[in-house]
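>>> Here is my input; please provide its structure:
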Amino acid sequence: MRHVKNPPNPFSKYSAEYIGEPPPTKLEIFEETAPKKMITKAFAFDWEGGWRYTVNCYRGCIHGCTYCFARRYHEFLGYGAGTDFETKIVVKPNAPVILREELKKTRQKMPHVDFSFATDPYLPLEASYELTRKCLEVCADFNVPVGVITKSPLVTRDIDVLQRLDNVSVFFSLPFLTKEKSNPFEPYTPVPEARFRAMETIANAGIPVGIGIAPVIPGYNESDIPKLLERAKNSGATRAFMSMLHLDSDSIEQYFVAKMHERLSPTAVTKIVNAMKREGGGELRHRTFKERSTGRTEQW
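The predicted structure is shown next:
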């Protein structure tokens, strides 16, 4: 059972601290019926060139990855970056209609659209809402190049739509080789083995597929990188990227460190923190794209 745990929201004047054990969390679904637009121009710290266009049919993410940079976006809604991000999920039921109207008004062809930037496009909710699928169909109608990055095998459901796209790639986020290794940091995601099987299914369908080894957590999963790349290649991957852990705000850093102390031994936590500080020049965070891509020490 998860209990409510949120660092103070920097955009709020007030914060609450429970006396005794916090209450258990519960999943809440909110519908945002009239978003102004679906295509967002976002600055991606871990992407060469910086700017990219994204479509997010959901806000928040049930997967609960403790390191996720998108946690801070929930604070803009008045929620917390901790358990609120995992349990207060915003759904945009009109996303396909709004996306279609937006593309109709676009004078120039979209260069590339990513699904997604601030959430996983294949949350469990997608199985019933089918918003990502319908938005992919819209992109196919307008010949929009698409990139998908996900942790979910549910993407295999949409192979027929992905095959309609002239320019498409699917990346599986796979920073850990085993369930035991992934559980402390992404406890509610599909197990790595299921993601590798889905990768193979996508590749066998003739769709370009890759692996995203992100984040690399210093002192924890660097040694897995060669095995992850080998396993991905054997599963049909033809491309890969990696990025070092990026704790994007004070609240994310607080939540990440707190969860490490809950789920890992003191020895393991000390090893990770010391390694992160070595790579971060004495800090837990890496400030630039180059630092997160190449690190600071000879090891990188």
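
>>> all contacts plus neighbour counts: C-alpha atoms, from now on.
Fine.

>>> Same question for stretch 150-169: list its buried residues.
Neighbour counts over stretch 150-169 (16 or more other CA atoms under 10 Å) mark 150-156, 158-159, 161-162, 165, 167-169 as buried.

>>> Ala237 and Ala118, how far apart?
24 Å (CA to CA, to the nearest Å).

>>> sorry, back to before: which members of the buried residues of stretch 150-169 are positioned in helices?
In this view, those that belong to helices under DSSP state H are 159, 161-162.

>>> Quick one: the strands in the stretch 201-300 of the chain, in order.
209-216, 239-244 (DSSP state E, counting those that start in this stretch).

>>> Mind giving me the packing neighbours of the last one?
Contacting strand 239-244 under the criterion 3 or more CA pairs under 8 Å, 6 or more residues apart in numbering; DSSP states H and E are the following elements: strand 209-216, helix 289-294.

>>> So which of these is the most surrounded?
Highest mean neighbour count among the helices and strands packed on strand 239-244 (mean count of other CA atoms under 10 Å): strand 209-216, with a mean of 24.

>>> any idea how far stretch 152-164 is from the chain center?
18 Å (CA atoms, centre = their mean, to the nearest Å).

>>> another one to check against the first:
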Amino acid sequence: MNTKDIIKGRGAQQNTTNRFSEFSSELRDDFLEFCRLEEDEADSNKTLYLPIFPKTIVNKVDSPDVGMTYSLNPYQGCEHGCIYCYARNSHEYWGYSAGLDFERKILIKKEAPKLLEAKLKSKNWKATTIVLSGNTDCYQPAERKFEITRACLEVFLKYRHPVGIITKNALVLRDLDILTQLAKDNLIGVNVSVTTLSENTRRILEPRTASIKKRLETIRILSEHHIPVNAMLAPIIPGINSHEILPLAKAVADNGALSIGFTVVRLNGAIGGLFEDWIRKTLPDRADKVLNQIKECHGGSLNDSRFGIRSRGEGKIAQQIHEMMHLAKRRYFKDKVFPKLNTSLHHQYKDGQLDLFDQF
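Presented below is the predicted three-dimensional model:
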């Protein structure tokens, strides 16, 4: 790896220009030289937590190929720093960059539990699974400090409402007490993202995520507590982790996962430039090969925005990925089923406790 000028502990290595802003900034050589002479840091690389106050917290997902109907994101931006993350572009709507700002300026929604409770108590709301982390990871490092995700889970339990979780952080195990109670009524499903079995790859691809060992351990412990786990082998990046599909599938199956899912990487919006800058700095020897193979999956582009195709890819390389994933499912998940979550209890708990009149 070429370590020169690498910003340690971060995925993105620069801040891209916000497409919605009329202003742009750059680190000029004369400014960097001034900082050097003054023995000052041009960039502190510290994470900032910034409170925001949305009026609603449950989001309707209109995209037909995402696999969820409603999502809830306690945080915007994500310190995990996964270079491929599709959520990076959403940070531009808040006036920040999809690059380093996405990893270092984390927006905190402290009122999320209260907003969620109001939503679940609404007379017009009918129970359907709400997924925590439809955009950014609900168990990213900020959760250890703010515990917003845990407070939301307490609300879901109080109202006996089904909830899904997507994470790549072992911090989810902190909330086993709540998760096991939800699981008793089939109200919880956890999706654990496992992108590679190589720690070297993980460190540069997803710098502030839990180790692979920790993630596999998380799947095992959740499964042992009868909490259903789907492993997301996503994204599959040709030339980086595409050769790991079968070993990945076996590893998550051996640790108790009931199913697997996947996507083929697509680098939409600002992510294309960020990814290319990242790979030329971290994996320069294979940068051209990887970028060309990604393009081959998307008709010659790093991105494809067509619903139903954008996350699946097309062409020979994408077909090989699909065939390998089909083989993995047949070999390791033949007799396993991820359960459909229970939506029948919530109407009895609209006021936060069992409605006795519904029992007669």
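
>>> Now the TM-score, please.
With the length set by TM-score structural alignment, normalised by the length of structure 1, the two chains reach a TM-score of 0.93; 295 aligned residues with a CA RMSD of 1.8 Å.

>>> before we move on, the earlier item: can I get the strands of the stretch 201-300 of structure 1 in TSV including distance to Asn56 of structure 1?
Formatted as TSV, these follow (distance: least, CA to CA, whole Å):
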stretch	distance to Asn56 of structure 1
strand 209-216	19
strand 239-244	21
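
>>> Run a quick neighbour tally on the counterpart of Pro238 of structure 2 in structure 1.
Aligned by TM-score structural alignment, Pro238 of structure 2 pairs with Pro218 of structure 1. Pro218 of structure 1: 21 surrounding residues under other CA atoms under 10 Å.

>>> Is Pro218 of structure 1 in contact with Met276, as I believe?
Yes - Pro218 of structure 1 is in contact with Met276 according to CA atoms under 8 Å; the separation is 5.4 Å.

>>> which residues of structure 2 does stretch 139-156 of structure 1 align to?
With TM-score structural alignment as the criterion, stretch 139-156 of structure 1 aligns to 156-173.

>>> which residues in structure 2 form helices?
So, for structure 2 - with DSSP H - the helices run 29-37, 100-104, 112-121, 142-146, 148-158, 176-184, 199-205, 212-224, 245-254, 271-282, 287-297, 316-332.

>>> Most tightly packed of the ones you listed?
Mean neighbour count (mean count of other CA under 10 Å) peaks for helix 100-104 among the helices of structure 2, with a mean of 25.

>>> Just tell me the aligned range of that one in structure 1.
Counting by TM-score structural alignment, helix 100-104 of structure 2 sits on residues 83-87 of structure 1.

>>> on that earlier part again, give me the distance between the two termini of the match of stretch 139-156 of structure 1.
With CA to CA as the measure, what separates the two termini of stretch 156-173 of structure 2 is 17 Å.

>>> Run the chain-centre distance for that stretch.
Once both centres are worked out by CA atoms, centre = their mean, stretch 156-173 of structure 2 turns out to sit 14 Å from its chain's centre.

>>> Likewise for stretch 60-71 of structure 2?
Per CA atoms, centre = their mean, the centroid offset for stretch 60-71 of structure 2 relative to its chain is 14 Å.

>>> Just the buried residues of it, please?
Under the neighbour-count rule (16+ other CA under 10 Å), stretch 60-71 of structure 2 has 68-71 buried.

>>> How about the counterpart of Lys181 of structure 1 in structure 2, nearest residue that isn't a chain neighbour?
The alignment partner of Lys181 of structure 1 in structure 2, by TM-score structural alignment, is Thr201. Residue nearest to Thr201 of structure 2 in three dimensions, not counting chain neighbours: Ile240, with 8.0 Å by CA to CA, 6 or more residues apart in numbering.

>>> And that neighbour, how far from Val290 of structure 2?
Taking CA to CA, one finds Ile240 of structure 2 at 7 Å from Val290 of structure 2.

>>> and if you look at Leu283 of structure 2?
For Leu283 of structure 2 relative to Val290 of structure 2 (CA to CA), the value is 10 Å.

>>> count of neighbours near the residue mapped onto Arg286 of structure 2 from structure 1?
Arg286 of structure 2 maps onto Ala268 in structure 1, with residues paired by TM-score structural alignment. As a burial measure, Ala268 of structure 1 scores 14 neighbours (other CA under 10 Å).

>>> Same question for Pro175 of structure 1.
Using other CA under 10 Å, Pro175 of structure 1 has 24 neighbouring residues.

>>> residues contacting it?
For Pro175 of structure 1, the contacting residues are 182, 212-216, 221, 228, by CA atoms under 8 Å, 6 or more residues apart in numbering.
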